[in-house]
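Model the following, please.
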Amino acid sequence: MRIRTTTAVTIASALLLLPACGRKAAENAMEQQIRQETGGDADVDMNADGSMQVTTKDGTYNAGNNQLPEDWPTDAPIYAGAKIQFSGSANGTTGKPGSAAVLTTSDSAADVVTYYKAELAKQGWTISSTMEAQGTSIFGATKGTRALSLLIGSAEGQTSITIGIGEQ
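Alright, predicted model coming up:
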């Protein structure tokens, strides 16, 4: 699955604009920016708690609401106690469904890697590739017609977990 970089950057920018511009003005500005960047319409809903949902023809993206997409597969493990920073679900450029989430935890990257190696196997996933470089671990796993990618890295006392899942 490919989430448009421009949409993700626009979401982050809108979160910064919200306090200064007001919710409705920030929603309108973001919708216009997405239209300019992608050539398509977008519906942006910002909430008083700072969370937002962006819906485009490619799918739905959530930020700041600590929720996974409604269609998140039950066999795609989420690290216990991790905070959801961003999540999205889209058909993307392939037309095949997929979802992604970015999580953070104060647990060590080593603990997170150990968890995912065990939990993916327990859920029936086959780890098809692994790579470790400069404190970052990258996994690829498959199950049936689906593929899962996982990136785990630490910085400043936080471990970041990026997980994506979709059809191959």
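
C-alpha from now on. contacts and neighbour counts both.
Fine.

secondary structure class for the residue nearest the centre of the chain?
In the chain, the centroid-proximal residue (CA atoms, centre = their mean) is residue 101; its distance is 2.6 Å. Put simply, residue 101 is strand when judged by DSSP: H, G, I helix; E, B strand; the rest coil.

Here is the second sequence; please produce its structure so I can put it next to the first one:
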Amino acid sequence: MTETKKQTSPLVYIGIGCLILLFLIGVGMTVFFKFFAKKAIETVIENKTGVNISDAEQGKMTFTDEKTGAKVDIGSNKVPDTFPKDFPIYPGAKVTSSLSGSQTGENSGFWLTMTSSDSVEKVTAFYKTEFAKNGWKVDSTFSANNTVTETVSKSGWTGSLAITKDEEATETQIVIILGQDEK
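As a prediction, this is how the structure comes out:
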């Protein structure tokens, strides 16, 4: 008996080649569209909102209303430059988030969150001393379960200070909310 060798049809090779080519085109188009679609979307967002996407990726965003001049800054993990200089900032505290807002010729406001490895008692004692030194009036104080909240005021500014530490937490959280009184 003689063996007959079957020859593979050239159509099979053409079909396999087409599949490989389609796969390579698909991968190439995916990479191409990921890059260019991302750039196109970023450009549209930046143009419509005024937010710089590279800043947003770093955790910072600024929104400005062109009509009113109202401005909101979010992020940057630092005390905003326009934060009242006479409001005490706990030494060594790490700023974990910040938000500031203002409107041209109008009021400003701030929300600042910080953490410290010190106890609630130590942080509270610091603020009690520093508020008195800097002329801030403590209007009310609430204290319960490792949490202290104070409302404060000083010549055109009002706000609150919250100092707290959960039982499981390793750090004390300090939250400052300040706003200018209406002019």
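
Now the TM-score, please.
Overlay of the two chains. TM-score (TM-score structural alignment, normalised by the length of the first structure): 0.68; 136 aligned residues with a CA RMSD of 3.1 Å.

who are the neighbours in contact with the residue nearest to the centre of the first structure?
Counting by CA atoms under 8 Å, 6 or more residues apart in numbering, residue 101 of the first structure touches 68, 84, 85, 86, 87, 88, 162, 163, 164.

Around the fifth one, count how many other residues there are.
Yep, that's residue 87 of the first structure we're talking about. A count of nearby residues for residue 87 of the first structure, using other CA atoms under 10 Å, gives 25.

how about it, what's its partner in the second structure?
In the second structure, residue 87 of the first structure lines up with residue 98, judged by TM-score structural alignment.

What of the first one?
With TM-score structural alignment as the criterion, residue 68 of the first structure lines up with residue 79 in the second structure.

Walking through the first structure, point out its helices one by one.
Secondary structure of the first structure (DSSP state H): helices located at 5-21, 23-38, 109-122.

show me where the second structure has strands.
Counting by DSSP state E, the segments of the second structure that form strands are 61-64, 71-74, 94-102, 108-116, 137-144, 147-154, 157-164, 172-180.

Now tabulate these in JSON lines and tack on distance to residue 126 of the second structure.
As requested, the strands of the second structure are exported to JSON lines (distance: least, CA to CA, whole Å):
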{"stretch": "strand 61-64", "distance to residue 126 of the second structure": "32"}
{"stretch": "strand 71-74", "distance to residue 126 of the second structure": "27"}
{"stretch": "strand 94-102", "distance to residue 126 of the second structure": "16"}
{"stretch": "strand 108-116", "distance to residue 126 of the second structure": "12"}
{"stretch": "strand 137-144", "distance to residue 126 of the second structure": "13"}
{"stretch": "strand 147-154", "distance to residue 126 of the second structure": "13"}
{"stretch": "strand 157-164", "distance to residue 126 of the second structure": "11"}
{"stretch": "strand 172-180", "distance to residue 126 of the second structure": "12"}
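
Residue 48 of the second structure is nearest to which of the ones you listed?
Taking CA to CA, strand 61-64 is the member of those nearest to residue 48 of the second structure, at 10.6 Å.

Thanks a lot, catch you later.
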